[in-house]
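1. predicted model and sequence below, questions to follow.
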Amino acid sequence: MKPDSNRFDLSLRKDAMLRLPDAAGVQIICRDGTVWITLDSDQRDIVLEAGDRFASTEHRHAVVTALAPSCITVSATPAPKQSLHERNRRRPGLVFEQVLV
């Protein structure tokens, strides 16, 4: 079985942060704990608890902060249907940076 390079599980200690330079096409699933997601220029407070998920379609920087010890799954959401020309262009994998506080 080939590992899925567009999905990973991550355990975050309380106050740990995960930075996503571009959250477009990214889905975050909170499997345990509580996380707070902020997006650049977005006034919403997005809080996920175990079982909740969030997907972004906007090209914005995102920060996921663990409000308690948490486990999350981060994955690329399925791309919308594309033309043959667009499909032939390679889509880069997820880019992230973890920052521990």
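-> That came through fine. Quick caveat: nothing in here was measured; it's all calculated off a predicted structure.
2. contacts, neighbours, all on C-alpha from now
-> Fine.
3. now do stretch 63-70: distance from first to last residue.
-> 14 Å (CA to CA, to the nearest Å).
4. so which residues of the protein form helices?
-> 84-87 (DSSP state H).
5. for it, what spans make up the strands?
-> Under the criterion DSSP state E, strands of the chain are mapped to 7-12, 17-20, 26-32, 34-39, 46-49, 53-56, 62-66, 70-76, 97-99.
6. check it against this one:
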Amino acid sequence: MNIALNPLAAFPFSSWVRALRGTGSLAGQRIVPAVRGPLTIDKGATLVVGRAAGTSVTCVSGSLWITHDGDVKDVLLDAGDTYHSERSGRMLVHGLAASSARVS
């Protein structure tokens, strides 16, 4: 699955939209539920994870930048690195290069 910025991305999972309600504009972002296989995240694309507590992100290839709303600490992942979120808010996973990631 390729993830790219898409201002018209309308995801049919209303629970994901409800999870992000009140967290700002969804324009230019795509909401994606948990997927078993690796995701392809294009350079410059952003994956939005609502209610990120307990979510793990493993960078299979490339380079990823992870940030949480309201948190000044960012995380950089290279191939083979894993990040486990303990924060309950929205998490953004941004492709610094064409990347592949596992999100669970």
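-> Good, I have the coordinates. Computed from a predicted model, the values in this text were never measured in an experiment.
7. ok so, going back, please render the strands of the first structure as TSV that adds distance to L84 of the first structure and mean neighbour count to the earlier fields.
-> Shown next, in TSV, are the strands of the first structure (distance: least, CA to CA, whole Å; neighbours: other CA atoms under 10 Å):
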stretch	distance to L84 of the first structure	mean neighbour count
strand 7-12	25	16
strand 17-20	29	19
strand 26-32	23	20
strand 34-39	32	21
strand 46-49	36	18
strand 53-56	24	16
strand 62-66	30	23
strand 70-76	20	20
strand 97-99	32	13
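8. which one of those strands lies nearest to R87 of the first structure?
-> Ranking the strands of the first structure by proximity to R87 of the first structure (CA to CA) places strand 70-76 first, at 15.5 Å.
9. what angle do strand 62-66 and that closest one make with each other?
-> With axes from the mean of the first three to the mean of the last three CA atoms, to 10 degrees as the basis, strand 70-76 of the first structure and strand 62-66 are set at 160 degrees to each other.
10. do you know how far the spatially most central residue of the second structure is from S63 of the second structure?
-> The residue lying closest to the centre of the second structure (CA atoms, centre = their mean) is L47, at 3.1 Å. L47 of the second structure is 13 Å from S63 of the second structure, where distance means CA to CA.
11. nearest to H85 of the first structure, of the strands of the first structure?
-> Using CA to CA, the nearest of the strands of the first structure to H85 of the first structure is strand 70-76, at 20.5 Å.
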